[in-house]
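>>> model the following, please.
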Amino acid sequence: MVLVTGAAGFVGSVVVGRLVERGVRVRVLVHRVGMPVGVGVGVEEVWGDLAGASSLRGLCEGVGTVLHLASRIGGSPGELRAVNVEGTRALLVEARRAGVVRFVQLGTAAVYGDGPFRGVGEGELVERPGSVTSGTRLAGERLVLAAGGTVVRPHLVFGRGDRWVVPALVGLLGRLPFWVEGGRARASMISVDALAGVLAELAVRGEVWGGVLHAGHPEPVSGRELVETVAGGLGLALPVGEVDLAGALDLLGGVGGVDPVWARRVRLLAVDHWFDSGRLWSGLAVSPGPGFAEAFGACASWYRETALA
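Modelled structure (predicted):
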């Protein structure tokens, strides 16, 4: 049996579907009564709250693999730590008590900070999280690694269910209709379908594979390709003219300076953030799928009709 946390989320819902398709018995942690997981029959739902260790007692009984895909993104420092650090710690305790063989956590490349990063592999960077959210997620990741688990770190994930990457880009283009740094910066991206395939494979493979794994398509995406593909698929106007990063931040700023959220978004577009994922793709019998343009084309209608409606 595979236990999945975060099963109702963007990535988790696709992962559970993949496991069910493969005939794997799945147990999901549901932290709100009545929360729709939407994965069909054959999935066992167990109520529990990562912020309440006592509610997790017995959760891992009979489980061979834990896929820990849940994390808290916003909230106070205390709320973030309660889920991302202490919740992970409590789940590891239950996994150890039940004799779980594999523990895989969905992490984030955001723990590395602002960059630039150009083709770097696992273990080549010192983590420098730039927010409380990233800091608490890193603390949770370190607990998993210390216990011999695996942490999968994607950078930008897109596809059906995405409420952040493409919507944030569209919002940025509305406020800043210029090519930032000429669109030359490159970023690691992965479709939610490819990422779900990776996580499902890690859940059932015979070998227990610990450590950090970068998860991105082998070909990074330039800012120009990203903007042209999204604009073309969604019927948006292309940027006109060019501005450097400093100029972009000035344009986004007001009397009180640029909002940190917008500053981070423009830096993601203006500064290289691409990571070597060769270890993952050479070691797993799964495919990274088509390149960004083709993969985005397959879900552009969903963005038009749902995420950006």
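>>> can we go C-alpha only for contacts and neighbour counts from here?
Fine.
>>> nearest residue to residue 179 other than its sequence neighbours?
The shortest distance from residue 179 to any non-neighbouring residue, by C-alpha to C-alpha, 6 or more residues apart in numbering, is to residue 242 (4.6 Å).
>>> please tell me how far that neighbour sits from residue 269.
13 Å (C-alpha to C-alpha, to the nearest Å).
>>> also residue 36?
Taking C-alpha to C-alpha, one finds residue 36 at 34 Å from residue 269.
>>> just give the number of residues close to the residue nearest to residue 179.
For residue 242, the neighbour count with other C-alpha atoms under 10 Å is 15.
>>> one more sequence to fold, the one below, so I can look at both together:
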Amino acid sequence: MDKTVQKQFKRVVVTGGAGFIGANYVHYALSAHPDWQIVVLDKLTYAGNLENLEAVLHRIEFIQGDIANPADARKALQGADAVLNFAAESHVDRSLLDARAFVRTNIEGTLVLLEAARQAGVRRFLQVSTDEVYGDLSGTDRHSLETDPFRPRSPYAASKAGAEHLVLAYGISHGLDVVITRGSNTYGPYQYPEKIIPLFITNALEDKPLPIYGDGSAVRDYMHALDHAAGIDLVLHRGAAGEAYNLGAREQVSGVQVAEAILAALGKPATLKKFVADRPGHDYRYSVDPSKAEALGWVRRYSFSRGLAETIEWYVQNPSWWQRVRAKKEHQSLMQTWYGQR
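The predicted structure is shown next:
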């Protein structure tokens, strides 16, 4: 049978579905596949927020649980056709402070899910990964290909690379139908304000400095969350078993450019830019070649300028969401620990 024939699903499990990219995918999937039964499994850590799903909670089944807990995984996967694993510790800065949670969730949690999927007879397992597994491309003009070797340079990236190896091993060893997406830096609504774009937006709205690492020249390929969701959904349905697919926006934007665009959009002064000490082992360029996903039919809707404008507007229109997050002691502690002495 042709491995790229479009697959059909009825009951789909989205782990980490109350987080940023996961929640955006849930909203996308409910629109694209209104007949789906969607089960969201989320531990509701600091980055998980049921408010992200408030408008659709009546249309999904929500289970609060940990992907690293076998009982929680078995419960969520019962009767599932497909699993999309968004659940992850995902912030590089946090992984530099304490890598243990990253190993537990990103590696051990993925292993638990894979075993539960195998036992439940799940028809497809999609692992949401990152372009950071490829490492730093600074000093070159090339774009990472799916066949490139892994060179992760942070505990976060290393944990995601390890998870990928487990996913592919389960495909080979146990015949589990697995696919992987490697997404570039993503932005949009519901993003926890420790990442650069929501941090800069919310700081600017409160007339606080925008902390820019080093000289601000590090570039990322910023992709809107709904474009990311569409790419993941296409790979779920049409990706070839055992294959990985890069998802990127084909845009290169530096940290300084992000800060300047946000300040200009909000009418804030350039004096809010604050250059801070670089983080250890900072990768200065990521860039993937998404041709393989594009060949499946993936088409992006958002330019960076349009996506950033809509994202800024979302944060402007939803102050109660991000103010509640920023008011939490955990968030304030991280900001002080990480940026206070920089």
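>>> circling back to that earlier point, just to check, the residue nearest to residue 179 of the first structure is in contact with residue 248?
No. Using C-alpha atoms under 8 Å, residue 242 of the first structure makes no contact with residue 248, being 9.3 Å away.
>>> residues shared between the contacts of the two?
Residues touching both residue 242 of the first structure and residue 248 by C-alpha atoms under 8 Å, 6 or more residues apart in numbering: residue 180.
>>> which residues touch the counterpart of residue 98 of the first structure in the second structure?
Using TM-score structural alignment, the partner of residue 98 of the first structure in the second structure is residue 120. Contacts here follow C-alpha under 8 Å, 6+ apart; on that basis residue 120 of the second structure touches 74, 77, 78, 79, 80.
>>> shared with the first structure, which of these?
Of these, the ones still in contact in the first structure (both residues aligned by TM-score structural alignment, their matches' C-alpha atoms under 8 Å) are 77, 78, 79, 80.
>>> report the buried members of those.
Neighbour counting by 16 or more other C-alpha atoms under 10 Å classes 77, 78, 80 among those as buried.
>>> if we can go back for a sec, overlap in contacts, residue 242 and residue 269 of the first structure.
Any residue near both residue 242 of the first structure and residue 269 by C-alpha under 8 Å, 6+ apart counts here, and that gives residue 180.
>>> tell me which of the contacts of residue 120 of the second structure is nearest to residue 255 of the second structure?
Nearest to residue 255 of the second structure among these: residue 77, at 39.8 Å, using C-alpha to C-alpha.
>>> for the closest one, what are its contacts?
Listed by C-alpha under 8 Å, 6+ apart, the contact set of residue 77 of the second structure reads 13, 83, 116, 117, 120, 122.
>>> now those as CSV including secondary structure?
CSV is the format used below for the contacts of residue 77 of the second structure (DSSP: H, G, I helix; E, B strand; the rest coil):
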residue, secondary structure
13, strand
83, strand
116, helix
117, helix
120, helix
122, coil
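>>> can you list the residues you listed in a markdown table and add distance to residue 195 of the second structure?
What follows is those, written out as a markdown table (distance: C-alpha to C-alpha, whole Å):
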| residue | distance to residue 195 of the second structure |
| --- | --- |
| 13 | 26 |
| 83 | 26 |
| 116 | 32 |
| 117 | 31 |
| 120 | 36 |
| 122 | 33 |
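>>> out of those residues, which one sits closest to residue 330 of the second structure?
Nearest to residue 330 of the second structure among the contacts of residue 77 of the second structure is residue 13, at 28.7 Å by C-alpha to C-alpha.
>>> count of neighbours near the equivalent of that closest one over in the first structure?
Matched by TM-score structural alignment, residue 13 of the second structure corresponds to residue 3 in the first structure. By the criterion of other C-alpha under 10 Å, residue 3 of the first structure has 29 neighbours.
>>> same question for residue 228 of the second structure.
Neighbour count of residue 228 of the second structure, defined by other C-alpha under 10 Å: 26.
>>> need the three-state assignment for it.
helix.
>>> quick check: it vs residue 17 of the second structure, distance?
As judged by C-alpha to C-alpha, residue 228 of the second structure and residue 17 of the second structure stand 14 Å apart.
>>> just send the kept ones among the contacts of residue 120 of the second structure back as a markdown table, with distance to residue 260 of the second structure too.
Shown next, in a markdown table, are those (distance: C-alpha to C-alpha, whole Å):
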| residue | distance to residue 260 of the second structure |
| --- | --- |
| 77 | 45 |
| 78 | 48 |
| 79 | 49 |
| 80 | 45 |
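>>> quick one: which of these sit in helices?
Assigned to helices by DSSP state H, the following of those qualify: residue 77.
>>> so which of the kept ones among the contacts of residue 120 of the second structure comes closest to residue 38 of the second structure?
Nearest to residue 38 of the second structure among these: residue 80, at 9.2 Å, using C-alpha to C-alpha.
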